[in-house]
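**Q** I need the structure of the sequence given here:
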Amino acid sequence: MAKAVHLGAWFLLGCIASSFVAWLGALHPALFRVMWVVYIMSTAALGVALVTDDAVRQFFKLSEHDYYALLIAIAAAIFLGGMLSWLIGG
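**A** All right, here's what the predicted structure looks like:
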C-alpha cells in the first residue's frame, strides 16, 4: 500500500509540473515558446527512451513491465497536466 501511495505521489508531481509549465506558457507570450520547447524535449526524451529501451532498462535495473509502466505514467502525466491547464482556461 505504501508503494502505491509513493508512486501515486510521483505521478501527481508529474501532473503538477506539466500543469505548471502549461500555465507559465499561457501567462506570457514569451513563455509560450519556452513551454513548447519543454514539451518537445520531453517528447524527444520519451522517444529516445522507447528506442533505447534495452540499454536504459538494464542501467536502471528495471523489469520490462516496470519500465514501460514508468514510460506510460510519464506520458500520461505530461498529457494530463497540460490538458488540465487548458480545460481550466489557462
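**Q** C-alpha only now, for contacts and for neighbours.
**A** OK.
**Q** Identify each buried residue in stretch 66-74, please.
**A** Buried residues in stretch 66-74, counting neighbours by 16 or more other CA atoms under 10 Å, are found at 67-68, 73-74.
**Q** One more, so I can put them side by side:
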Amino acid sequence: MPIHKKGWKKDLGNSKPVRLTLVSGKSMEQNILSALTQHKQNNKRIRPSQCGFGKGKSCLTNLTSFYDKMVHSGDEGKAVDVSL
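**A** Next up is the predicted model:
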C-alpha cells in the first residue's frame, strides 16, 4: 500500500511507493536473469531475428528491419505481401 506524503490522499501522485522486495530477493532475481540470458546466448535458443529478447534489440528494431527488407524487395520489383 502506498504511503501518503502530502496533499489529497486520493491523488496517487501524493504517495510514495513501498518496495516490498528485499534486497536479497532482487539480487537473486538479477543472478537468475543473468544465468538465463547467458544460457540463451550460449545455446543459441533464440535466433538473432527474434528481437525483443536480447540486449539492444526491441520490437522497434524488428519492425525497422522488416520494413527495410520489404522496401528493398519492392525496389527490386519483387512481389511483397504481408498477411496476418
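**Q** so what number do they get for TM-score?
**A** Taking TM-score structural alignment, normalised by the length of structure 2 as the basis, the two superposed chains have a TM-score of 0.31; 37 aligned residues with a CA RMSD of 3.5 Å.
**Q** picking up where we left off before, nearest to residue 15 of structure 1, of the buried residues of stretch 66-74 of structure 1?
**A** The closest of the buried residues of stretch 66-74 of structure 1 to residue 15 of structure 1 turns out to be residue 74 (CA to CA; 8.7 Å).
**Q** could the buried residues of stretch 66-74 of structure 1 go into CSV alongside secondary structure and distance to residue 51 of structure 1?
**A** Output for these, formatted as CSV (DSSP: H, G, I helix; E, B strand; the rest coil; distance: CA to CA, whole Å):
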residue, secondary structure, distance to residue 51 of structure 1
67, helix, 13
68, helix, 12
73, helix, 17
74, helix, 16
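**Q** Considering the residues you listed, which is situated nearest to residue 7 of structure 1?
**A** Comparing these against residue 7 of structure 1 with CA to CA places residue 73 closest, at 9.7 Å.
**Q** and the closest one, what does it touch?
**A** For residue 73 of structure 1, the contact set (CA atoms under 8 Å, 6 or more residues apart in numbering) comprises residue 11.
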